[in-house]
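Colleague: below is the sequence, then the predicted model.
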Amino acid sequence: MRRDRIQTPVWLASIAALILFSALALQDTFGGVAERTVLVRLAAANPAIMFIRGVPQGTGAAAVLIFTVLAFLGVMVGLMNTFLAVRHLRAEEESGRADLVASTPAARVLPALATLVYGLLVNAVLAIAVAGCLILAGQDASGSFVTGLALAAIGVVFLTVGGVASELMPSARAANGLAVGAVLVTYLLRGIADAFGAVSADGLSVESAWPAWLSPIGWAQKTRPFTEDNLAPLLLNLATASLLVGIAVLVMARRDTGASVLATSSGRMAALPTLAGPFGLAWRLQWPSIVAWCVGAAAFGVFGGSLGTAVATSDIADSPIADQLARLSRGGDTLTEAFISVIFTIVGIVAAGCAIQAIVRMRQEESHVGGELVLATPVSRYSWAGAYIGIGAIAIVLVLTTGATASVLAALAVGAPEESIEDSVLAALAQLPAALLFLAVVALVWSVVPRLTAGLGWGLLVLSVFLGIFGALVGLPDWTADLSPFSHTPVPSGADTDWGGGIVMAVLALVAGAAAFVLFRRRDVESA
């Protein structure tokens, strides 16, 4: 608890704040039954929406809220718990601290037991916080507590998934990769089940297909907060978590401290020619995560390309939803342009996240002595830092290109007009300056205060997303939204697109990037 005194409260506060602001925004935007009916029927008629969001269960305000946020919050809760488990299990063994604890009278199993108890307490606090925020937003207490328990049950399952991953994998990085992959697979299973669900005759509710029973997130949806309040599906979470705890304990009892079920491969006798320089090494270390970010961008691209025209031709065009889209997009001559602009703002956020991860990885290499080993060779500081920053810029282009390509293909598949396809390409291009600005600013933070790279980098992104997207929804002043780079990205309007904001951000990115190189040259390498 002492070691997690900052990051765990930040996770809990972020999840609670997201559900509170979402509830308040929903009341402001879809306060009437007519508006919610349009939204629910649009979702039920479009598998792409259900793949991303979940399945609607009626037009009640609280039910629509759950449809909108539960699956996404499930992913956040899953990531919080997998990172927590790996941080206190495999990472402790990797650093050698587990050996120090084992040398005391404490039993070897006690750190794992402490992690389990601590994780359960965190999820209990999460359940209370979520329920409290929903009640504060004016929702029914019974459904609020069911929602909190459903999210906590997802967390407990993935806490144990992180524990098993820590037993199987030889490093914290590999364990995190396996655990995050499990979270994404369960989200994918839930999405497939929801997309192929059976729509009711009135088009106001959907019953998920059978793959939902293979996903902890799907089990949470089966509780149907605010409509049925059925806690029975959460018994599956309890049974799965108990089984995974048993597997982790069984493996732990049969391996040495620091060992793993899946051993590290010996690798090649000689390195590939692509690893002869810092750029090849930086790419080798980061390409799996870049692929994962591209997959996320592709999912949103399909969503935007397949629904852009449908949004403009549906009943949503004559509802308050259209006004909200125009407000979020800050312009656009048509509803299709506004919708695509909003979707590609999310793709831009994904690209910025990928860029930030590149800089965070550079900081990790520096802090784990890998950077010092490379810099002990004839490689210059400029070459080493430039490789990671260059990979970050390439990653941005790849993410945006993937999102745009997926959107174009989806638009062609549904027979969208040529203008819609052009809007997707322009919207993707418009996100490039904002993402590059995040890359350069976080690189500048790394060059000045390297220990704060990850915290400030991700914090700036979260703050920018909140101010740029959710600020207007919860009634914050307009000037707060202007603090976010995503509020200044160009909005596609054909030949009339205003690229002024993008040009300014591109210039700022160049200045910040140059400053990062100069300041890194003037400081010591920090390996701790």
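Modeller: Done, it's in.

Colleague: C-alpha from now on. contacts and neighbour counts both.
Modeller: Fine.

Colleague: count the neighbours of the residue nearest to residue 102 when sequence neighbours are not counted for me.
Modeller: Residue nearest to residue 102 in three dimensions, not counting chain neighbours: residue 108, with 5.4 Å by Cα to Cα, 6 or more residues apart in numbering. Residues near residue 108, counting by other Cα atoms under 10 Å, number 17.

Colleague: within the helices and strands, which one has residue 108?
Modeller: For residue 108, there is no enclosing helix or strand under DSSP states H and E.

Colleague: where along the stretch 251-400 of the chain do the helices fall?
Modeller: For the stretch 251-400 of the chain, applying DSSP state H, counting those that start in this stretch gives helices covering 278-313, 320-329, 335-367, 370-375, 381-413.

Colleague: burial of residue 448, as a residue count?
Modeller: For residue 448, using other Cα under 10 Å, the count is 17.

Colleague: wait, residue 149 touches residue 132, no?
Modeller: No. At 11.9 Å, residue 149 and residue 132 do not qualify as touching, with contact defined as Cα atoms under 8 Å.

Colleague: got another, please set it beside the one above:
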Amino acid sequence: MSAATAVEVPKAGLLDPFTGTGHLIGFMLRRDRVRIALWTLIVAVLYLVSLAPGGEYAVLNDDPEARAARALTLSSPAMIAMGGPGYGLDDYTMGAAVANELILWMVVALAVMTILQVVRHTRSEEESGRSELMRAGVLGRHAPSLAVIVEVALTNLIVATAGMLALVVMGLEPADSAVMSFGIALAALVYGAVALVTSQLSESSGGAMGMAFAVVGATYVARVVGDIQEPLGSPLSWLSPIAWVHQTRVFVDTRVWPLGIAAVVALALLAVAAFLGSHRDFGAGMVKVRRGRADASPLLNGPIALAWVRQRTGLFWTAAGLGLMWFATGSILSEVPNMLKAVGDNPIYAELVKGGAEDMIKTFAAFIGGYSAFGAAAYAIIMTLRVKAEEDATRAALVLAKPLGRFRWLLSNALVAALGSLVVLVSGIWAMGLGAAATGVDEVGFGDFTVLALAYVPAVLVIVALALALYAWVPQAASAVCWAVFGWMFLVLILADVLDLPDWVRGLSPFWWIENTMLESQPLSHTLGLCAVALALLLVSMVGFRRRDIHG
């Protein structure tokens, strides 16, 4: 027998469905090592800064009267929506405050990370054609799905361990810290399983991500409405993975069994994903694409139309999911004065409580508008960097083989990503305005929300241009650098005053240059400056893209 025939390769149909999973796990971990390190660092720093001397929760811990006053406000619908149902209010310790007020945001942050990773390694790989090449070898049908779930589970485990250690270092009970940190990781894993299901339903990565983000938004609304109806947990709130972590009641009356619900639901979703994956064609989604016209519309002729077709599904679902979140947030603006009246000495909220009730509502609305703008910025990074996926899949080379200049192709994709980001921005802030109007808030009008949204437009455009410039010059590092910048901007938004950062450091974030347009006008110099930065980055990206080769 010759060496060439000594080893028999199993036929694809005879392979175990999970063959090659171990190799894929190692490959994914190596590929995402920078992302994992960045997320771990961001979570640990957020905990450490919040709990450090001078931080928000340390300030409360040193002032019993402030803790008692804050506990009174946590029964208001506004605080329930922004935090949790409010356990341990009779003795509001620092641990209870951390659990009530940080769990929601940590679950959402890790859910976003998990969804991005799952879609990146499943549906995006099918879109690019790389998964088909790998399956031509010895690779089982379900190996990619199992590998990515194991990878995100390990990632969340690492992040949770870092978060637990940060909580313990700052003086909180180890057992409760572990339940909280690993409960957050388990809830995020549920959303990862949701993303695996949506990756079977949609044939585009944008659609899969958008539907998963819509589920995050819907479960957030379910938790808010349910907890407002019954703080101890109504049937509606129990439909949300976020509520399952809150129901552990860590640092108050810790119980672990609600996390069993998350484990069971995650396993059930994985089973659904496996079933769907076994009953669909490779490369296709369970939701069939609607038949198009026999002849394309003249509007679909050109690179802009191609970019729009590639991004429209993700835009729809992302705008819908985030819109639900911001609508629910806007509906509690009327409770803001009651929520903030007792925390005027806290440096985190000092700016929010200046002036009367009207100023409080306007300032808080502008504060939440900043979060909405960050959602648009995240969308901008994801969609702008889709050009790298197009290049890696050699589709860019095929398109550019036609009489189409590389600048026109690049700018067409950037234009659609920028317009989509602005749609997410404006629709989110408008949704908040609709929620406020629906609950009778008349201190702030629809025009105020529109002005606020428009003020953030240049900052979002800077993010688009930055992602484009990084792709043009350092495509392999573009994603990691963009998300590192995003994490830094978020820390500046929420912790700049606590850390007493100098203005020049804060000014590195484009969002710092946006004023509270609810109370004062946006300086023209700031707007023009941000536009100039965006234009400069765009020119830099064109220079870099012209100087390098296109893959394929």
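Modeller: Ah, there it is. The structure presented is a predicted model; accordingly, all values stated were derived computationally and were not measured.

Colleague: helix, strand, or coil at the residue nearest the centre of the second structure?
Modeller: Geometric centre of the second structure, nearest residue: residue 112, 3.6 Å, by Cα atoms, centre = their mean. Three-state assignment for residue 112 of the second structure (DSSP: H, G, I helix; E, B strand; the rest coil): helix.

Colleague: for residue 111 of the second structure, see how far away the residue nearest to it when sequence neighbours are not counted is.
Modeller: Excluding the flanking residues, the one nearest residue 112 of the second structure by Cα to Cα, 6+ apart is residue 213, at 7.6 Å. Residue 213 of the second structure sits at a distance of 9 Å from residue 111 of the second structure (criterion: Cα to Cα, to the nearest Å).

Colleague: same question for residue 101 of the second structure.
Modeller: According to Cα to Cα, residue 101 of the second structure and residue 111 of the second structure sit 17 Å apart.

Colleague: so which of these two has more stuff around it?
Modeller: Between residue 101 of the second structure and residue 111, residue 111 has the larger neighbour count (other Cα under 10 Å), namely 26 against 20.

Colleague: the more buried one contacts residue 188, correct?
Modeller: Yes. Counting by Cα under 8 Å, residue 188 is a contact partner of residue 111 of the second structure at 4.4 Å.

Colleague: tell me, how many residues neighbour residue 522 of the first structure?
Modeller: Residue 522 of the first structure: 10 neighbours (other Cα under 10 Å).

Colleague: before we move on, what about residue 235 of the first structure?
Modeller: Around residue 235 of the first structure there are 12 residues (other Cα under 10 Å).

Colleague: so what's residue 70 of the second structure up against?
Modeller: Taking Cα atoms under 8 Å, 6 or more residues apart in numbering, we find residue 70 of the second structure in contact with 339, 342, 343.

Colleague: okay, and it sits in which element?
Modeller: Per DSSP H and E: helix 64-73 holds residue 70 of the second structure.

Colleague: mean shift between that helix and the first structure?
Modeller: Using mean Cα distance after the TM-score superposition for the first structure, helix 64-73 of the second structure ends up 3.8 Å from its aligned counterpart in the first structure, as a mean over the superposed pairs.

Colleague: buried residues in that helix, which are they?
Modeller: For helix 64-73 of the second structure, the neighbour count (16 or more other Cα atoms under 10 Å) marks 66, 67, 68, 69, 70, 71, 72, 73 as buried.

Colleague: what's the answer for stretch 379-387 of the first structure, then?
Modeller: Neighbour counts over stretch 379-387 of the first structure (16+ other Cα under 10 Å) mark 381, 383, 384, 385, 386, 387 as buried.

Colleague: residue 125 of the first structure: which of these is nearest?
Modeller: In terms of Cα to Cα, no member of those lies closer to residue 125 of the first structure than residue 385, at 40.9 Å.

Colleague: returning to that earlier point: the residue nearest to residue 112 of the second structure against residue 319, yeah?
Modeller: No. In this structure, residue 213 of the second structure is not within contact of residue 319 by Cα under 8 Å, at 9.1 Å.

Colleague: overlap in contacts of those two?
Modeller: Joint contacts of residue 213 of the second structure and residue 319 (Cα under 8 Å, 6+ apart) do not exist.

Colleague: Provide the aligned range in the second structure for stretch 355-372 of the first structure.
Modeller: Using TM-score structural alignment, the residues of the second structure aligned to stretch 355-372 of the first structure are 380-397.

Colleague: so how far is the first residue of the matching stretch from its last?
Modeller: In stretch 380-397 of the second structure, first residue to last residue: 23 Å (Cα to Cα).

Colleague: what's the answer for stretch 67-80 of the second structure, then?
Modeller: First-to-last residue span, stretch 67-80 of the second structure, Cα to Cα: 16 Å.

Colleague: how far off centre is it?
Modeller: 27 Å (Cα atoms, centre = their mean, to the nearest Å).

Colleague: swap in stretch 206-221 of the second structure?
Modeller: Remark: stretch 206-221 of the second structure is offset 10 Å from the chain centroid, using Cα atoms, centre = their mean.

Colleague: same check on stretch 260-274 of the first structure?
Modeller: In this view, stretch 260-274 of the first structure has its centroid 30 Å away from the chain centroid, taken as Cα atoms, centre = their mean.

Colleague: list the buried residues in it.
Modeller: residue 260.

Colleague: mind listing residues that contact it?
Modeller: 167, 168, 169, 170, 251, 255, 280, 281.

Colleague: again, 6 Å this time
Modeller: 167, 168, 169, 170, 280 (Cα atoms under 6 Å, 6 or more residues apart in numbering).

Colleague: swap in stretch 88-97 of the first structure?
Modeller: With contact meaning Cα under 6 Å, 6+ apart, stretch 88-97 of the first structure is reached by 98, 166, 172, 258.

Colleague: circling back to that earlier point, neighbour count: residue 149 and residue 132 of the first structure, which is higher?
Modeller: Of the pair residue 149 of the first structure and residue 132, residue 149 is the one with more neighbours under other Cα under 10 Å, namely 23 against 19.

Colleague: I'd guessed that one sits against residue 129; true?
Modeller: No. Using Cα atoms under 6 Å, residue 149 of the first structure makes no contact with residue 129, being 10.5 Å away.

Colleague: what distance do you get for residue 68 of the first structure to residue 90 of the first structure?
Modeller: Shown here: residue 68 of the first structure relative to residue 90 of the first structure, a distance of 35 Å by Cα to Cα.
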